[in-house]
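*Asks:* Coordinates for the following, if possible.
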Amino acid sequence: MAWIVLALLIALSVYAIILYNTLVKKRQMVEEGWSGIDVQLKRRANLIPNLVETVKGYAAHEKETLDAVTHLRTSANAVPKEDVAGRAKAEGALGQALGRLFAVAEAYPDLKASQNFSDLHQSLDEIENAIQMSRRYYNGAVRGLNVGVESFPSNLIATQFKFEKADYFEIEDEADRAVPGVEF
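*Replies:* You can find the predicted model right below:
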């Protein structure tokens, strides 16, 4: 009888360890996913000054749009890394401003014909696609962690060791969902 109780305790301990390690793995996947998004957002932020300068050379009187893009880039970079919802909101606003910047570019045929502008636009498109892929990976990792934190019996381990649900990287404003586009 004592052996059965001991075997049961060992089995429960091993199961608890497996659940704990699974939750740790899922939390690490969320952190890895966020790191991927962060890298792509930094790439986009680094591209923006070149884009603004290129447009400024052709459309200097569009100061309001150019200032808005620069201000929103600075604001997005100022959001703390762990504030996923705040970062999503700031990046969405930046995406809208970039859309307006490309709309301004439509009015300047010389700018649209510029190889530098074309290269920057292509780079931005590639980065936007990479952000989208990173967002999908991150949100999938968040879903896995959140299911683990809320599901029985792993929620018992999650509560005991203070595992918390993570926030999705979502775009709140429908207008932000549109990818900035330019037709040449």
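
*Asks:* From now on I want contacts and neighbour counts done on CA atoms only, so please keep to that.
*Replies:* OK.

*Asks:* and Ile171, helix, strand or coil?
*Replies:* Judged by DSSP: H, G, I helix; E, B strand; the rest coil, the three-state class of Ile171 is coil.

*Asks:* can you pull the contacts of it?
*Replies:* Residues in contact with Ile171 (CA atoms under 8 Å, 6 or more residues apart in numbering) are 88-89, 92, 177.

*Asks:* So it versus Gly95, what's the distance?
*Replies:* Distance of Ile171 to Gly95, given as CA to CA, to the nearest Å: 10 Å.

*Asks:* Repeat that for Ser13.
*Replies:* 49 Å.

*Asks:* Which one's more surrounded, these two?
*Replies:* Gly95 (22 against 12; other CA atoms under 10 Å).

*Asks:* how many neighbours does the residue lying closest to Phe102 once chain neighbours are set aside have?
*Replies:* In space, and not counting its chain neighbours, Phe102 is closest to Val182: 6.1 Å by CA to CA, 6 or more residues apart in numbering. Here the number of neighbours of Val182 (other CA under 10 Å) works out to 15.

*Asks:* Second input sequence below; structure requested for side-by-side comparison:
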Amino acid sequence: MVKGYSNHEEQVFTKIAELRTSNYDSKSINDKIAENQNFSGIIGSLNLTVENYPELKANEEYKRLSENLVIIEDEIALSRKYYNGTIRDYQKFTQMFPNNLLAKLLKSPEFLMFEISENEKENIKI
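*Replies:* As a prediction, this is how the structure comes out:
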């Protein structure tokens, strides 16, 4: 049981390490959004795997991990909300006259907003 989980855990943490060291700072905003959504899928995969091993749910370290994940997910949700609000304000600003003329002249970029899939909206069972 532990060996099967351990192998999956190693794969997940390897993927997380790859995402963290992939020159994140030099990427565009839209690339960062796509990478963030990929990261959320990896965390969901870890939680789904734990559901297959009920013995792990009783483990004290797993309980601490799940509590920390809740805190981190809440902080991420607040950051996404702030980012989306800022992008919405920016879009409104660049669509109003005379700002729209200046935005076209300066080739103002379009920024993607964070979107949450239906699967991510559901609470994860821990």
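
*Asks:* what's the TM-score here?
*Replies:* Here the TM-score for the pair of chains, by TM-score structural alignment, normalised by the length of structure 2, is 0.75; 124 aligned residues with a CA RMSD of 2.8 Å.

*Asks:* quick revisit: would you list the contacts of Ile171 of structure 1 in TSV and tack on neighbour count?
*Replies:* Formatted as TSV, the contacts of Ile171 of structure 1 follow (neighbours: other CA atoms under 10 Å):
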residue	neighbour count
Ala88	18
Lys89	19
Gly92	23
Arg177	13
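
*Asks:* which among those residues gets closest to Lys63 of structure 1?
*Replies:* Comparing the contacts of Ile171 of structure 1 against Lys63 of structure 1 with CA to CA picks out Gly92 as the nearest, at 20.9 Å.

*Asks:* Next up, the contacts around that closest one.
*Replies:* 171-173, 176-177.

*Asks:* Of all pairs in the residues you listed, which one spans the longest distance?
*Replies:* It's Glu172 and Arg177 that sit farthest apart of those, by CA to CA, at 8.5 Å.

*Asks:* picking up where we left off before, which position in structure 2 aligns with the residue nearest to Phe102 of structure 1?
*Replies:* Mapped onto structure 2 by TM-score structural alignment, Val182 of structure 1 lines up with Lys125.

*Asks:* Which helix or which strand is home to that match?
*Replies:* Using DSSP states H and E, Lys125 of structure 2 is not contained in any helix or strand.

*Asks:* From the centre of structure 2, point out the most distant residue.
*Replies:* Pro98 (35.6 Å; CA atoms, centre = their mean).

*Asks:* Please name the nearest non-neighbouring residue to the residue positioned nearest the centre of structure 1.
*Replies:* The centre of structure 1 sits closest to Ile37, judged by CA atoms, centre = their mean, with a distance of 4.1 Å. Closest residue in space to Ile37 of structure 1, ignoring its immediate chain neighbours: Ser134 at 5.2 Å, by CA to CA, 6+ apart.
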